[in-house]
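Enquirer: coordinates for the following, if possible.
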Amino acid sequence: MTAEKQICLSICVCQLIAILSGVSLLYLAVIVIIPSKNELAMEFNETPIMCTTVEAKDLASGGKKEECKWSTCGEWCLSKGSGTCMQIHVMVRSNGSKVNFRDCVDIADDECSALDVNATHVKYCKKGQCKDLTGLYYCTTDGDNGCSEITPAFVCQSRKIQRESVLCDEKKCKERLNGVYSCKGGRCQHLEEIHKYWRDCERKCTKLEMRERNVVIFSTERLVATACWSMDSPDNNTSASIEAVSSSQEWRDKRQALFIFCTYVKKVTGKRTYDILTEDCFNATLGSADELKNLKDYMQLLRLHQSLGNRSEWVIPPEHTLRVMNNTQLRINPEGCVNTLRKECTAFFKTHAHDGFDGMTPDRYPCYFTDQSREYVIGKFDPRMTTTILLVATILPGCLFILACSCLFICSKSVGVDDEGHLRVTLLQGGGAGAVKEPVQFDELL
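Expert: Predicted coordinates:
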């Protein structure tokens, strides 16, 4: 490669870098730099508290044309006005108690649900809402071909399953779904022997064994029942009441049982026994073992727990006593949108958008608040990551832009054109308009 080609290539590369880095700075300023600065300026508390979803609705669904003044999460910040308008309202509260159950045996750990299928959220296949169906669904051919999920509460066994899958995409399903289907990623197979799920399918957790248990833990759609020797709490507010129950002979002899709700439950295996470590616990009360031992159904357990709270003292106070804010907006971040284009909002809604209207436990999760605004809380906050992204988005394209422009300026002062029209490095001789020619003498013209 000749020197002239090297000069041309260098100038072209510098121009390309300058243009790309300049455009990058403009876009990053809108989608990264300004939102990150605003988020850090809001001074959100780095220690999360807990949020419980109390209402979740999509203003853009069902043909509604309500004005979308804010949304919990949008997939692209430059076009927040299009697509869904999911609004999630939460009850913000302090963190619940930690309780450790020691030396536990005979643990029953089941997936149980109080799902009311008639009240659950329906996906309408003719509107393209069935493209991601996964689990068991009961579908009807009426109207827009609505499908309701029954996975949390029912187990359906069928020896006759449709071999060919019905494919559902973003427009609609290949054919109308009618009956009970087993789906995975929008591909559904008909369970042909199941005509009515409430008659032909088995409801989960209707054959429980509650004898010889003194601890019953409700955790989202999960039931943990066991017999423990002792328990303790590291929290000052609840340690006294928990230790009082732990030292009670009636509880140790399994004549009483502790009913409690905990968001997080972890089993630690020992040599012969287990320890159960729980966090964010509330609604703890004592019940009689005689009332518990004959119960076989999860729904009966829930009703017993509720009735105990109405007629006995709380060992750990109920959730509403921890309330900080009520009916507050939830946003994934202060902007209420993300720019990853990796269906981040879809994943966020799966764990944050269940409000419990269908009988299932509402979603509970950590959230972050700031004293500068009581209008909303955010679901994701990592100040270190935000600062890192802000620095990278600012420094990297900024340095490239300055470097490229500096190189172009130097080229304009050090590169010129000689008498034959070739590019030459003039080393700043005579500026950048070209190589300086020697003055022509008058006697040379003669």
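
Enquirer: hey, let's count contacts and neighbours off CA atoms from now on
Expert: Noted.

Enquirer: if I pick residue 369, what's in contact with it?
Expert: Shown in contact with residue 369 (CA atoms under 8 Å, 6 or more residues apart in numbering): 44-45, 48-49, 376-378.

Enquirer: who wins on neighbours among those?
Expert: Comparing those on neighbour count, residue 377 comes out first with 24 neighbours (neighbours: other CA atoms under 10 Å).

Enquirer: my guess is residue 228 meets residue 102, correct?
Expert: Yes - using CA atoms under 8 Å, residue 228 is in contact with residue 102, at 6.0 Å.

Enquirer: and the two? Which one has more around it.
Expert: Higher neighbour count among residue 228 and residue 102: residue 228, with 25 against 19, using other CA under 10 Å.

Enquirer: now the helix or strand containing that one: how far from the chain's centre is it?
Expert: Taking DSSP states H and E as the definition, one finds residue 228 inside strand 222-232. Centre-to-centre, strand 222-232 and its host chain are 29 Å apart (CA atoms, centre = their mean, to the nearest Å).

Enquirer: to compare against the first, here's the next sequence to fold:
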Amino acid sequence: MGRKKGAPRIVPEQDSRICASICVCQLIAVLSSVSIVYLSVAVYAPAVRLLESGYDTQPAMCQTRELYWGLTLGDWSSCGEWCLSKSSPPYPQIHVIVRRNGTTIRLENCTRPANVACPPADEESLRKYNCNQDGECETITGVFSCKRGHCANLSEIYSCQTVADGNFIDADRDNLKLNGFFECQKSRCRQIKKTPFHCDRYCPRITTFGINVLLFHGDIVLTAECSKGYTVIEDPEPDPAKQKPPEEQLMWTPDKGVFLAACMKAEKSAGHVNNVHNITALDCTNGTVVPEEKLPAHYMNFTYLWALFEEAQTYKVDPELPPPQNDLIIYNSTRLMINLDGCVNTLRDECRDFVKSHGKDGTNHTGQSRFLCFYHKTDQLYSLARYDLERTKLELILFVTIPFVLAVVSCTSLIVCTKVVKVGDDAKMRVKCRGCCGGNEPPTNNKDVESSQLQQEDKHEDSADPTDDE
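Expert: The predicted structure follows:
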């Protein structure tokens, strides 16, 4: 029940400034204490482990070698979405090659530069056939991947070299037996037992007329006709203010043959005169030259180019060209972790993006992921994609200073309030000194309190209902 209209207040109205000050101090004290407990697990302990880990602060180059998906509970993972609990299978497990950086090259006076892309095939976009429905698979032809009668036509995106050596199955009648890989001709399918088998993506043709440079970068090949190629030698001094201008050394001329290399990035210059560009490529390895007559007259496909590039690796190494990758290797195989803990707390599907950008292992001649990473000079087991000591120190200082300062200030303010805020005989809070924790009202003596109480009782009797006297 609410208080009757005109009845005296049992507890007098308090000073809002005092109440607000005490409530704010209590709220800050509680929140800062809770944050200290959470940050001790999420920030403090990982930061201390990172500062004591001993990884080299100078990054190396990592190249993805293999991507596995761990299915056993408790397996290691390159990236987990939440550090405070164990992730569930499957776990992404990325193995990388750790090596020194490749060569930076610059190609001069390049005409007709063109990028020809052959992106990875998207098997999710394939048309699905449900052979469990009558007439659905009467005319299917090609190489199919099937599961319980549901089949996808791999021949739409791949040219596969297969040998069908299993049993014959009628896809329209014995649909439930369609499990695995099959080579089909108008619904008559024969199982492919020997797996895995080799498949090449369907890619656009590469123009070979009038070109003498072919640079692989990712899933793209840059073609051009250039007059000279230089190796760019940069000053190893880490301080940019003390670095000397880079030096250039002649590396290649057209009379040596057609120049091929695998690089992390290749770009043509923005400014050009008469459509003549300069091309700069970073982290180039496996540089080689092939005779011009090795190239087809007008066009070639990616399959031929890949085979040509692999064959060229067996030629005698030219010391002036970008070195073979094997000469730069530090660790031939190591486990990649997104950070020292192998997990993130953002809950924004960061691991999905991490696997997409760092997990390309070159399957079916796709471009391998290349990125800077950090390694331990005496421990080969793990390499890290993220390792920033300066940022870790800054975050540790901020996350220690802010909550602890707020906790100390709020708790000190509450202690001060217990000393200076007094409750009078009229049950009202008042502050002894001016400027402490809120408002300021002069204390009242006992006589004033008694007289105010008598006045309230008189008013109450005068306002009482006349029927009560009867």
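
Enquirer: overlay them and tell me the TM-score.
Expert: Put the two chains on top of each other and the TM-score (TM-score structural alignment, normalised by the length of the first structure) is 0.71; 357 aligned residues with a CA RMSD of 3.6 Å.

Enquirer: related to what we said a few turns ago, against the second structure, where does the strand holding residue 228 of the first structure fall?
Expert: Aligned by TM-score structural alignment, strand 222-232 of the first structure corresponds to residues 220-230 of the second structure.

Enquirer: can you tell me the SS state at residue 413 of the second structure?
Expert: Following DSSP: H, G, I helix; E, B strand; the rest coil, the label given to residue 413 of the second structure is helix.

Enquirer: so the closest residue to it other than its chain neighbours is in which element?
Expert: Sequence neighbours aside, residue 25 is the residue nearest to residue 413 of the second structure in space, at 6.8 Å (criterion: CA to CA, 6 or more residues apart in numbering). Residue 25 of the second structure belongs to helix 16-39 when assigned by DSSP H and E.

Enquirer: thinking again about what came up before, how far does the match of strand 222-232 of the first structure stretch from start to finish?
Expert: 22 Å (CA to CA, to the nearest Å).

Enquirer: returning to that earlier point: right, and the helix or strand after the strand holding residue 228 of the first structure?
Expert: Using DSSP H and E, the helix or strand that follows strand 222-232 of the first structure in sequence is helix 236-246.

Enquirer: what residues does that next one touch?
Expert: Taking CA under 8 Å, 6+ apart as the rule, helix 236-246 of the first structure contacts 97, 229-233, 251-252, 315-316.

Enquirer: now for the helix or strand that comes right after it, which elements pack on it?
Expert: Going down the chain from helix 236-246 of the first structure, the next helix or strand is helix 249-252, by DSSP H and E. Contact here means 3 or more CA pairs under 8 Å, 6 or more residues apart in numbering; DSSP states H and E; on that basis helix 249-252 of the first structure packs against strand 222-232, strand 256-269.

Enquirer: and helix 249-252 of the first structure, how far from the chain's centre?
Expert: The answer for helix 249-252 of the first structure is 41 Å, by CA atoms, centre = their mean.

Enquirer: list the contacts of the counterpart of residue 32 of the second structure in the first structure.
Expert: Matched by TM-score structural alignment, residue 32 of the second structure corresponds to residue 21 in the first structure. By CA under 8 Å, 6+ apart, residue 21 of the first structure lies in contact with 397-398, 400-401.

Enquirer: residue 375 of the first structure now?
Expert: 328-329.

Enquirer: what lines up with it in the second structure?
Expert: Matched by TM-score structural alignment, residue 375 of the first structure corresponds to residue 381 in the second structure.

Enquirer: residue 282 of the first structure versus residue 318 of the first structure, what's the distance?
Expert: On the measure of CA to CA, residue 318 of the first structure and residue 282 of the first structure end up 5 Å apart.

Enquirer: what residues sit buried inside stretch 287-295 of the second structure?
Expert: Residues of stretch 287-295 of the second structure classed as buried: 287-290, 292, 295 (neighbour count, 16 or more other CA atoms under 10 Å).
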